[in-house]
Each structure stands twice: as structure tokens, then as C-alpha cells.
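J.: next comes the sequence, and after it the predicted model I'd like to discuss.
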Amino acid sequence: MSVKQAPTWSRPLWIAAGFLCVGLGFLGFYLPAMPGTVFFVLAAACFARSSPKFHEWLLNLPVAGPLLRDYEAGLGMPQRAKIFAISMIVISCTASSILVYGRIMKRSGNAEYALLIAACIIALGLVGIWYIGLKVPTREKVIAN
């Protein structure tokens, strides 16, 4: 991956952000409605800008390493992983918007505000679905071409 190194003064911030993303990524592999791979991709981007040593370490992790290497090589995600990711976005955003709407209505009764927050959650989910579905390459299609 050829990414320009960050200025020396900002590298500790990139490293800290990378390790935060690694921690969230590991949580995402074990918590149901939280993505894991996205955080590992973000961690790889942070480490690519700050520390070749940590970037290499991340690429060699047994669970996330193969996914990251494929992503960096332009192979994208396997079809099965894309379907799972999009399904989790749909489930998470639907449940979150329903719960937030209900909580806001119970506490304040402000329907406009509750709908606005629920719509923002759904809009963010749609952005995620659009990105994963249309922008991230599907590994099987890349290999077939």
C-alpha cells in the first residue's frame, strides 16, 4: 500500500487512532450488530500513515490479516461478507431508529425531533449499504475478470 507518511508530529495520533480502531475491530468480531472489518480497515489506513511496523503487524493478524490484504490488493470483500455486512446494517439501523424514536417520544413527546433522529440513523445506514454494495468490489467478480 503506497500511502504518504504523516508528518512526524502527527504520527502518535495516527498510531493511537489505529489502536483504538483495532480494539473496536476486535469488539466487532464478538458483538452482534457491530462491524469488525470496517475498524480493521480504518486501523490499516492509520498505521499505513504512521508506522510500517504496526501496519505489517495488522496485515499478519490471523483473523483480520487476510481480509485486509485482499482489500489493499483491490480484491474487495467476499460476496458472503458483503451480504452479512449489509444485513447487519439493516438490522442495526432499523432497531436503533425504532428504539430511539420510542425513547424520544416517551421522554419528550416531540414527534418531529424523534422522526428527524430516526431518519438520520436510517440515512447513515443507507450510506453504508450504498458504499458496501456499490463501491467496495466483490472479490468473486474481481477474480473472475
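T.: Arrived safely.

J.: make it CA atoms for all contacts and neighbour counts henceforth
T.: Will do.

J.: report the central residue of this protein.
T.: By Cα atoms, centre = their mean, the chain has its centre lying nearest to Val38, at 2.4 Å.

J.: secondary structure element for that residue?
T.: Per DSSP states H and E: Val38 is located in helix 37-50.

J.: buried stuff in the helix or strand that that helix is followed by?
T.: The helix or strand immediately downstream of helix 37-50 is helix 52-59, counting by DSSP H and E. Buried residues in helix 52-59, counted by 16 or more other Cα atoms under 10 Å: 54-55, 58-59.

J.: save the residues you listed as JSON lines, and put in distance to Val136 too.
T.: Rendered in JSON lines, the data for those read as follows (distance: Cα to Cα, whole Å):
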{"residue": "Phe54", "distance to Val136": "24"}
{"residue": "His55", "distance to Val136": "21"}
{"residue": "Leu58", "distance to Val136": "20"}
{"residue": "Leu59", "distance to Val136": "19"}
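
J.: so which of those residues comes closest to Leu67?
T.: Checking these against Leu67 by Cα to Cα gives Leu59 as the nearest, at 8.5 Å.

J.: give the burial count for the residue lying closest to the closest one once chain neighbours are set aside, as a bare number.
T.: Nearest residue to Leu59, sequence neighbours excluded (Cα to Cα, 6 or more residues apart in numbering): Gly65, at 4.2 Å. Residues within reach of Gly65, counting by other Cα atoms under 10 Å, total 18.

J.: pull the longest helix from the protein.
T.: Longest helix in the chain, counting residues (DSSP state H): helix 79-107.

J.: who's in contact with the helix or strand just after that one?
T.: Using DSSP H and E, the next helix or strand after helix 79-107 towards the C-terminus is helix 111-130. Here helix 111-130 makes contact (Cα atoms under 8 Å, 6 or more residues apart in numbering) with 86, 89-90, 93-94, 96-98, 100-102, 104-105.

J.: got another one to weigh against that:
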Amino acid sequence: MREHSGKTGFRILSYVALSLAAAGVALPLLPTTPFVLLAAFFASKGSLAFAQWLDEHPRYGPIIDSWRRKRAVPVPAKLLACSMMTLSWSMLALLGVSGMILAVSGTCMVASACYLVTRPSF
């Protein structure tokens, strides 16, 4: 029973991640690629049929395939992610968040941006 409930959890997470990815297609501030990759990961753990559907999807399949084969992220996704991190950190600074939170969040965002930018592009 426990194994089944774990698969259900992964299945739900994959649907939520794909929903966010689909919203990212229409909303310019919501990134699509990270959510597609999360959906593929969760689907591989919870629903092989859904994972296969994602792999064969005309829009999402190539993103997943490029990540799996080359760990590649498209340039627009890199630019959007870095821009959003910069905007988020700037908003924290403008809102007067403590220096410790600015330092920790800034360090995490810079590390994430460095990882992202050093991944190959399509």
C-alpha cells in the first residue's frame, strides 16, 4: 500500500509541475523549462504512461531529451531565470529585508545562476 501511495504522490507532483509549465507558456514571468523537467522527473517515479507521454510531446519532449542527453537548457530559459532571480533579490532589497536574508538569498541565487549559465544551450 505504501508503494502505491508514493507513486500517487509523484503522479500528483508531476501533474502540478506540468500545469505550472503550461501556465509558463502563456505567462511571461513563469519559466516553463524547469517545471517541464520536474514533471518528467516526477512522472518517471509515479506514472510511466505519463512519463512516456511527456517524452513524446512535441513541445516538451525536446526539452526533456536535451536535458537528459546533454544537460542543456535553452538560452531564453537561462535569461528568464537569471532575470527573475535578479528581480526577486532587488524586490527583497527594496522592501528592506534584513542583510542576513539578502546575503543568504543572494548567495543561493548567484550559485543557481552560475550553475544554470554553465549548462550547455540547445
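T.: Cool, the structure landed. What you see is a predicted model, and the numbers here were worked out from it, not measured in a lab.

J.: the residue nearest to Leu59 of the first structure matches what in the second structure?
T.: Superposed on the second structure with TM-score structural alignment, Gly65 of the first structure falls opposite Gly61.

J.: same check on Ile91 of the first structure?
T.: Aligned partner of Ile91 of the first structure by TM-score structural alignment: Leu87.

J.: against Leu94 of the second structure, how distant is that match?
T.: To Leu94 of the second structure, Leu87 of the second structure is 10 Å away according to Cα to Cα, to the nearest Å.

J.: what's the helix ranked longest in the second structure packed up against?
T.: Counting residues, the longest helix found in the second structure (DSSP H) is helix 2-26. Contact here means 3 or more Cα pairs under 8 Å, 6 or more residues apart in numbering; DSSP states H and E; on that basis helix 2-26 of the second structure packs against helix 33-46.

J.: for the helix it packs on, packing partners?
T.: Partner elements for helix 33-46 of the second structure (3+ Cα pairs under 8 Å, 6+ apart): helix 2-26, helix 48-56, helix 60-70.

J.: can you put the ones you listed in CSV and add distance to Lys78 of the second structure?
T.: Listed next are those as CSV, based on distance: least, Cα to Cα, whole Å:
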stretch, distance to Lys78 of the second structure
helix 2-26, 14
helix 48-56, 21
helix 60-70, 13
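
J.: count of residues packed around Pro7 of the first structure?
T.: 10.

J.: with the one 10 residues further on instead?
T.: By the other Cα under 10 Å criterion, the neighbourhood of Ala17 of the first structure contains 17 residues.

J.: ok, Met109 of the second structure next?
T.: Burial of Met109 of the second structure is recorded as 19 neighbouring residues (other Cα under 10 Å).

J.: do the one 4 residues further on as well
T.: Each residue near Ala113 of the second structure was counted by other Cα under 10 Å, and the total is 18.

J.: any idea what it aligns with in the first structure?
T.: So, by TM-score structural alignment, Ala113 of the second structure is matched to Ile129.

J.: repeat for Gly99 of the second structure
T.: Mapped onto the first structure by TM-score structural alignment, Gly99 of the second structure lines up with Leu115.

J.: any idea how far that match is from Ala144 of the first structure?
T.: Leu115 of the first structure sits 44 Å away from Ala144 of the first structure, going by Cα to Cα.

J.: more neighbours: those two, which one.
T.: Set Leu115 of the first structure next to Ala144 and count neighbours by other Cα under 10 Å: Leu115 wins out with 18 against 6.

J.: how close does that one sit to Val100 of the first structure?
T.: 9 Å.

J.: and the match of Ile91 of the first structure, what does it touch?
T.: Counting by Cα under 8 Å, 6+ apart, there are no residues that Leu87 of the second structure touches.

J.: give me the buried entries from the contacts of helix 111-130 of the first structure.
T.: Among those, the ones that count as buried by 16+ other Cα under 10 Å are 86, 89-90, 93, 96-97, 100-102, 104-105.

J.: give the equivalent position in the first structure for Phe10 of the second structure.
T.: Using TM-score structural alignment as the criterion, Phe10 of the second structure maps onto Trp14 of the first structure.
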